[in-house]
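A.B. asks: predicted model and sequence below, questions to follow.
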Amino acid sequence: MSTTAAETLSVTVEREVAFPPEKVWRALTQPHLIAEWLMKNDFKPVVGHSFSLSAEWGAVDCRVETVEANRALSYTWDGLGLESVVTWTLTPTSTGTRLRMEQVGFRPDQQMAYRGATAGWPRFFDNLEQVLARPD
């Protein structure tokens, strides 16, 4: 049985952060900063670049899909049977940036991965905000 896009689940986290898009973008695209809020990585903000994210529990294979500096970033996120795409959208506001992350592609039989992402992304956002709050 094939799974249509309509049958897949997604996780979305959206937050207003009090930092300009340029600063948020650096935290999303510089490997040493990504390592501080997400996982160890060999990321490069280049479309088609394959990279991995690794943590104690294992690794995720990724490939950069979209790079629009200070505006949008997306990459595949494949691991533990999950094939998904993570998309970051940065929208400037009067007080900083509206940061939106959407991870799409959870099949109905992937409840564990879905619950993990639902719980995990808000924590990653908290970590990201701590990285952003430090002086440059």
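C.D. replies: Alright, I've got the coordinates.

A.B. asks: can we go C-alpha only for contacts and neighbour counts from here?
C.D. replies: Noted.

A.B. asks: report the spatially closest residue to the most centrally placed residue in the chain, excluding sequence-adjacent ones.
C.D. replies: For the chain, the residue sitting closest to the mean C-alpha position, by CA atoms, centre = their mean, is Val86 at 5.1 Å. Nearest residue to Val86, sequence neighbours excluded (CA to CA, 6 or more residues apart in numbering): Gln103, at 4.3 Å.

A.B. asks: after the host helix or strand of that neighbour, next one along is what?
C.D. replies: Using DSSP states H and E, Gln103 maps to strand 96-106. Counting by DSSP H and E, the next helix or strand C-terminal to strand 96-106 is helix 111-133.

A.B. asks: dump the residue contacts of Val64.
C.D. replies: Pro45, Val46, Val47, Gly48, His49, Ser50, Leu73, Ser74, Tyr75, Thr76 (CA atoms under 8 Å, 6 or more residues apart in numbering).

A.B. asks: put this next to the previous one:
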Amino acid sequence: MTQTETRSVIVEREFAHPPSKVWRALTQPHLIEEWLMKIDAAPDIVGRAFHLTGEWGGVLDCEVVTLEPERVLAYRWDFANPDPQYALSSVVTFTLTPQGSGTHLRMEQVGFRPDQKQALGGARHGWAAFLQNMDALLTRID
């Protein structure tokens, strides 16, 4: 792998809920805050910039790059940090596929440099936990 190549995190999950319900969890701020992070604007229009704020106080600069309702949502996921090992410029893509009465969700985060092994591992762990939180949320809401 050369220094210009990047790595990805892919997490796939089956939800016993229709794509329309999963889509709401991906795009409605009050729901996003329950499974992911605090957010200051809905990621529901291509070109819309928004910020995600983690419990650790870090702020992610985001912008919607792809939006196909109930099918695909992608946004830039950038974290500025003076230490280049922790600075990240990536794209997160959620792809929804109907599966019977449920939904297959594929999340891919692209953009980890070879020197970001810790960030890559943290993202793998973090996304698994985030999607577990989403599953619990989907069970609670109508």
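C.D. replies: Perfect, I can see it now. Keep in mind that what you see is a predicted model, and the values were worked out from it rather than measured.

A.B. asks: burial count for the counterpart of the residue nearest to Val86 of the first structure in the second structure?
C.D. replies: By TM-score structural alignment, Gln103 of the first structure lines up with Gln109 in the second structure. Other residues near Gln109 of the second structure number 23, with proximity taken as other CA atoms under 10 Å.

A.B. asks: any idea how far the residue nearest to Val86 of the first structure is from Gly96 of the first structure?
C.D. replies: Between Gln103 of the first structure and Gly96 of the first structure the computed distance is 23 Å (CA to CA, to the nearest Å).

A.B. asks: now do Asp109 of the first structure
C.D. replies: 38 Å.

A.B. asks: what about the two, which has more around it?
C.D. replies: Gly96 (18 against 9).

A.B. asks: so that one makes contact with Pro20?
C.D. replies: Yes: when contacts are counted by CA atoms under 8 Å, Gly96 of the first structure is listed as touching Pro20 (4.7 Å).

A.B. asks: quick one, strands of the second structure?
C.D. replies: 7-15, 38-39, 49-53, 59-68, 72-79, 88-99, 102-112 (DSSP state E).

A.B. asks: export those as CSV, with columns for distance to Gly121 of the second structure.
C.D. replies: Formatted as CSV, the strands of the second structure follow (distance: least, CA to CA, whole Å):
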stretch, distance to Gly121 of the second structure
strand 7-15, 9
strand 38-39, 22
strand 49-53, 20
strand 59-68, 18
strand 72-79, 16
strand 88-99, 13
strand 102-112, 10
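
A.B. asks: aligned partner of Met39 of the first structure in the second structure?
C.D. replies: Using TM-score structural alignment, Met39 of the first structure sits opposite Met37 in the second structure.

A.B. asks: quick one: contacts for that match?
C.D. replies: Counted by CA under 8 Å, 6+ apart, Met37 of the second structure has contacts Leu52, Thr53, Gly54, Glu55.

A.B. asks: also Trp127 of the second structure?
C.D. replies: With CA under 8 Å, 6+ apart, Trp127 of the second structure has these contacts: Val11.
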